[in-house]
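*Asks:* Need the 3D shape of this:
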Amino acid sequence: MFEPRVALASLSGRSDADWAVRGEQFAGAAFLGGIALDDQTREAARELVGRDREEFLPDDSLGFVDRQLAALEDADLRAGFNVRAAGSEPVREAARICADRDAVLEVNAHCRQDEMCRAGAGEALLRDPDRLAEAVGVAADAGATVSVKVRAEVPGVDLTEISRTIEDAGGDAVHVDAMDSEGVIADVAESADLFVIANNEVRDRESVREYLAHGADAVSVGRPSDDPAVLRRVGRATDEWFAGSESEPEAESEVRA
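*Replies:* Below is the predicted model of the structure:
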């Protein structure tokens, strides 16, 4: 799906084309967004901004997706866009843009903010696999490569079942925020034929190797995605793993840089 197998994970209101360009020398992919696509999720985003959270709220969400992806046309990484929607039709339209730009459409089934869940997006999709499957299906039918960002440790949600739902609906990848359950990566990797991206506290050689040993195909960096020292460590460790290198661990001073 992308090489090197390090992705920059979306951070709402921060992850735009300029952010991706700053990390392109270290990563094979960058997921922009998240972006609210419809009236319900845009209202939720406005409520989040009202309590001092960062969100993208352009006048034209789909136009914003297209312009941001166009700005990365010559970047040395694969772009993706993390999207939030209560219904499937806006996802279809965003997926068409992503397909035209050879970008990944990432369905956000991850956001746990109450406002977004009440709108029917984010983590709410994990509790409604039929709607999740519909969103994945329309995006795949539009010709996009489809990823779904999910979260571990959601009560009542089995990520192995969710992964099979994503695969059956035509998805290509699952982007897993493992929370404190690194072993869930192995369960997801074994349950479906999807490209598995592991996320959460990816910082150094140890965290990279733990996720890859559990069967992840790639790792992603979230909040420190604008820190070159972290990205350099993660990139080196990922390259070593896939090259089969047994090089010595990095010096303690470098790990803490």
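
*Asks:* going forward, measure contacts and count neighbours with C-alpha atoms only.
*Replies:* Fine.

*Asks:* from the middle of its chain, how far away would the helix or strand hosting residue 131 be?
*Replies:* Counting by DSSP states H and E, the element that carries residue 131 is helix 129-141. Remark: helix 129-141 is offset 16 Å from the chain centroid, using C-alpha atoms, centre = their mean, to the nearest Å.

*Asks:* again, but for stretch 87-97
*Replies:* 17 Å.

*Asks:* Next, the second sequence, to be compared with the first:
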Amino acid sequence: MTRNADGSEAPADEEPFLVAASLSGAADAEWARDAAEHVDAALLGGVALDPASRAAARDLVARGRSEFLPADPLAFVADQLDALADAPVRPGVNVRSATPDPIRAVAEVCADRGAVCEVNAHCRQPELRAVGCGESLLREPERLARYVAAAAGTGATTSVKVRAEVPGVDLVAVAERAAAAGADWLHVDAMDAEAVVADLASAVDAAPAGGEADDLADLTLVANNGVRGRETVAEYAGHGADAVSVGRPTEDPPVLARVADAVEEWRAGTLRRREDETGPEPEVRP
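*Replies:* Predicted structure coming up:
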């Protein structure tokens, strides 16, 4: 097994696990501690790192969105991760940048603390897309690969948060390029196309085994969107996901506990679908 920041055992990536997905302006160390009883990993942020992404984040705040805008983003990330050093959860941080160098710098902070560095290729706000952040990276897989390589080169576990149903984007091709660049996790917001997880899982399963550590065959698929309990966890498990994540339910303890129970059943091999949990998850705020 891998270990959490406090030294306790955490599920290895080959075991089903539960991730608390970043919520913009809300997912800090206190949020992660509150969720730690139920989740295996908690991704803080998203945090804008460079001048362009920070300017976009300020524009978002001006129109009412909650954002993290610390004076020193790297120091903020370090402080937040250090605050979780004794927490029974694996920490990480979702980050945005218009260039790869800040990704490398924050990934070094993560690597030093055994934390996950998640490259945000997910946000769809026009302000962020205009400066080359978030979803725009899905249409530029070579640039995304440079971001991933910058993070992975530090030794940090590297996740890429992506979104389904982006016109003109082939997520399997994106996954292949990200994995070749060193991505460990692909964190997939399935939107209303949950079967995209099955497409990705099929590609991972079909990839040659025994290659380099960064091959597609080693990619861990984390499924996000609409996870509410046994029914939705079982659906994503059936599609071939390795893990699931929750956003808004991290702020709804009964739902979070229900999802955690379902993931525990998944781990134990006793998970069965029930038609008693419905309702889509509102979009997370990465």
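
*Asks:* TM-score, when you put one on top of the other?
*Replies:* The TM-score (TM-score structural alignment, normalised by the length of structure 1) is 0.95; 254 aligned residues with a C-alpha RMSD of 1.7 Å.

*Asks:* Buried ones in the helix holding residue 131 of structure 1, by neighbour count?
*Replies:* 129, 131-140 (16 or more other C-alpha atoms under 10 Å).

*Asks:* And those, which is closest to residue 94 of structure 1?
*Replies:* residue 139 (8.0 Å; C-alpha to C-alpha).

*Asks:* corresponding residue for that closest one in structure 2?
*Replies:* Superposed on structure 2 with TM-score structural alignment, residue 139 of structure 1 falls opposite residue 151.

*Asks:* go on, residue 58 of structure 1?
*Replies:* In structure 2, residue 58 of structure 1 lands on residue 70 (TM-score structural alignment).

*Asks:* Residue 200 of structure 1 too?
*Replies:* Using TM-score structural alignment, residue 200 of structure 1 sits opposite residue 225 in structure 2.

*Asks:* What separation do you get for that match and residue 133 of structure 2?
*Replies:* Separation of residue 225 of structure 2 from residue 133 of structure 2 (C-alpha to C-alpha, to the nearest Å): 21 Å.

*Asks:* got it, and residue 120 of structure 2?
*Replies:* Distance of residue 120 of structure 2 to residue 133 of structure 2, given as C-alpha to C-alpha: 7 Å.

*Asks:* Quick check: neighbours shared by those two?
*Replies:* Residues touching both residue 120 of structure 2 and residue 133 by C-alpha atoms under 8 Å, 6 or more residues apart in numbering: residue 96.

*Asks:* Figure out the length between the terminal residues of stretch 143-156 of structure 1.
*Replies:* 32 Å.

*Asks:* Kindly report the same for stretch 19-28 of structure 1.
*Replies:* Distance between the two ends of stretch 19-28 of structure 1: 14 Å, counting by C-alpha to C-alpha.

*Asks:* now stretch 165-185 of structure 1
*Replies:* End-to-end distance for stretch 165-185 of structure 1: 16 Å, by C-alpha to C-alpha.

*Asks:* so how far is the first residue of stretch 183-199 of structure 1 from its last?
*Replies:* Termini of stretch 183-199 of structure 1 sit 12 Å apart (C-alpha to C-alpha).

*Asks:* what comes up buried for that stretch?
*Replies:* Across stretch 183-199 of structure 1, burial judged by 16+ other C-alpha under 10 Å covers 184-189, 191-199.

*Asks:* Just the ones of the residues you listed in helices?
*Replies:* Of the positions in the buried residues of stretch 183-199 of structure 1, 184-189, 191 sit in helices, assigned by DSSP state H.
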